[in-house]
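Engineer: based on what follows, work out the 3D shape:
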Amino acid sequence: MKAMILAAGKGERLRPLTLHTPKPLVKAAGVPLIEYHVRALAAAGFTELVINHAWLGQQIEDYLGDGARFGVSILYSAEGEPLETGGGIFEALPLLGNEPFVVVNGDVFTDYAFAALRQPLAGLAHLVLVDNPAHHPQGDFVLAAGQVQDSGTMGERLTYSGLAVLHPRLFAACAPGAFKLAPLLREAMAAGQVSGEHYGGCWIDVGTHERLAEVERLLQEAR
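Structural biologist: Model prediction:
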């Protein structure tokens, strides 16, 4: 199974750090955020990675190279214009192949064990959901009996973590260009094609200086 790290975000809320450094290369405890993902994926047995990038993306390629020093092979999907999550994944499909693949948002920090995603995919998507953080109290989707729904009275309303397994067929009706992933997921949910799980471990959306500082604190404590 291949894995894709989404690394095309501009990271405007992390300025001035991201004025001259792409968000995935912003460091926490001296290590670029994206390197934590690469190492965790390698440890989980993923050997073929795809990384998309846009803003200052060449710096990401220069830093990670072909992935050999991490024990993986990395291919890059360079976006001239940011394509949003859905468009970015669609653009990279030729590199990902015809089988289900893992997607990881490059701007989250987590101790989730990626090996747990190396399972057969029953539908079109499997999402990892987490407790609603303070900055997103309303959540995204409802998880009930292992199925994810856009809304409902049964089950908990949780936040999409940015970790998922997707089938290329999810994008069957798409065309090149910028588009969001969420509408595709909601359409698949309506057809009962999205499973999910609730993860209660460490997960931080590193979108602000405050949350980056929280990651720094956790890493320092772990040491």
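
Engineer: from here on, contacts and neighbour counts on C-alpha atoms
Structural biologist: Will do.

Engineer: endpoint to endpoint, stretch 161-178 covers what distance?
Structural biologist: End-to-end distance of stretch 161-178: 21 Å, with C-alpha to C-alpha, to the nearest Å as the criterion.

Engineer: list the buried residues of that stretch.
Structural biologist: Buried residues in stretch 161-178, counting neighbours by 16 or more other C-alpha atoms under 10 Å, are found at 161-168, 170-171, 178.

Engineer: pick the one among those residues closest to N98.
Structural biologist: The closest of those to N98 turns out to be P168 (C-alpha to C-alpha; 6.1 Å).

Engineer: here's the other one to compare against:
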Amino acid sequence: MKAMILAAGKGERMRPLTLHTPKPLLPVAGVPLIEYHIRALQSAGFTELVINHAWLGAQIEAHLGDGSAFNLHIQYSAEGEPLETGGGIFKALPLLGDQPFVIVNGDIWTDYPFAQLHRPLQGLAHLVLVNNPEHHPTGDFALTTAGQVQEDSDSLLTYSGIAVLHPRLFTQSQAGAFKLAPLLRQAMSAGQVTGEHYLGHWIDVGTPERLQAASVLARGDL
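Structural biologist: Alright, predicted model coming up:
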């Protein structure tokens, strides 16, 4: 199974930190944020990695190279302008192949054990959900006792930015910028999305304050 790290965002809420440094390279406890994902994926048995980028993307390629320093192989999907999550994944599909693949948002910090995603995909997508953080109290999706993900419920969890997707999810898509969520909701309505509730460490590193919080957690794990 291949994995893709989504790293094309501009990180505007992180300014001025991201004026000259792409958000995936911002340090968390002295280590670039994206390296936590790369090392965790490699430890979990992933050897083929795709990274998309746009804002200051050349710095990401220069820092990570072909991945040999991390004992895996990295390919890059460069975007002239951000294509949003759905469009970015769609553009990278030729690099990802025709089998299910893992996606990881490049702007989260987590200790999620990626090895447990090495299992057959039931449907078109499998989402990792987490407890709602203070900055997103309403959540995104619901998880049933049968492990299905639904949109409508009185009790919603937050999408972590970690998922397994099947390329067939994008069958009706066209090149350009578009969001991933509408595709997921359409698949949910057809009963094609499973999920799990992860209770470990997870932070959406979207602000300098949360970057600092991630550093505190990471130091505890180093």
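
Engineer: now the TM-score, please.
Structural biologist: In this superposition the chains share a TM-score of 0.98, using TM-score structural alignment, normalised by the length of structure 2; 221 aligned residues with a C-alpha RMSD of 0.8 Å.

Engineer: cross the buried residues of stretch 161-178 of structure 1 against helices and list the overlap.
Structural biologist: Using DSSP state H, no member of these falls in helices.

Engineer: relative to R186 of structure 1, which of the residues you listed is nearest.
Structural biologist: L170 (10.8 Å).

Engineer: any idea how far the closest residue to that closest one other than its chain neighbours lies from S195 of structure 1?
Structural biologist: Nearest residue to L170 of structure 1 in three dimensions, chain neighbours excluded: L124, at 5.7 Å (C-alpha to C-alpha, 6 or more residues apart in numbering). With distances taken as C-alpha to C-alpha, L124 of structure 1 is found 8 Å from S195 of structure 1.

Engineer: one more: L129 of structure 1?
Structural biologist: Between L129 of structure 1 and S195 of structure 1 the distance is 10 Å, computed by C-alpha to C-alpha.

Engineer: could you do P16 of structure 1 as well?
Structural biologist: According to C-alpha to C-alpha, P16 of structure 1 stands 39 Å off from S195 of structure 1.

Engineer: do A125 of structure 1 as well
Structural biologist: In this view, A125 of structure 1 and S195 of structure 1 are 6 Å apart by C-alpha to C-alpha.

Engineer: helix, strand or coil: sort out the residue located most distally from the centre of structure 2 for me.
Structural biologist: Distance from the C-alpha centroid of structure 2 peaks at D154, with 25.7 Å (C-alpha atoms, centre = their mean). Using DSSP: H, G, I helix; E, B strand; the rest coil, the structure places D154 of structure 2 in coil.

Engineer: what's the matching range in structure 1 for stretch 54-62 of structure 2?
Structural biologist: Mapped onto structure 1 using TM-score structural alignment, stretch 54-62 of structure 2 covers residues 54-62.

Engineer: what lies in contact with that stretch?
Structural biologist: 7-10, 20-22, 24-25, 53, 76, 78-82 (C-alpha atoms under 8 Å, 6 or more residues apart in numbering).

Engineer: so of the residues you listed, which ones are in strands?
Structural biologist: Counting by DSSP state E, the part of the contacts of stretch 54-62 of structure 1 found in strands is 7, 53, 76, 78.

Engineer: for the longest strand along structure 2, name the packing helices and strands.
Structural biologist: Ranked by residue count under DSSP E, the longest strand found in structure 2 is strand 158-165. Helices and strands touching strand 158-165 of structure 2, by 3 or more C-alpha pairs under 8 Å, 6 or more residues apart in numbering; DSSP states H and E, are strand 101-105, strand 125-130.

Engineer: mean shift of the next helix or strand after the first one relative to structure 1?
Structural biologist: Note on strand 101-105 of structure 2: by DSSP states H and E, the next helix or strand toward the C-terminus is strand 108-110. If you overlay the two and look at strand 108-110 of structure 2, the average distance to its match in structure 1 is 0.3 Å (mean C-alpha distance after the TM-score superposition for structure 1).

Engineer: show me what strand 108-110 of structure 2 is packed against.
Structural biologist: Applying 3+ C-alpha pairs under 8 Å, 6+ apart, we find strand 108-110 of structure 2 packed against helix 33-43, strand 202-204.

Engineer: quick one: contacts for L211 of structure 2?
Structural biologist: 28, 205.

Engineer: same thing but 10 Å
Structural biologist: Residues in contact with L211 of structure 2, defined by C-alpha atoms under 10 Å, 6 or more residues apart in numbering, are 14, 26-29, 33, 107-109, 203-205.

Engineer: and I74 of structure 2, by the same measure?
Structural biologist: I74 of structure 2 neighbours (C-alpha under 10 Å, 6+ apart): 3-4, 38, 47-51, 61, 64-68.
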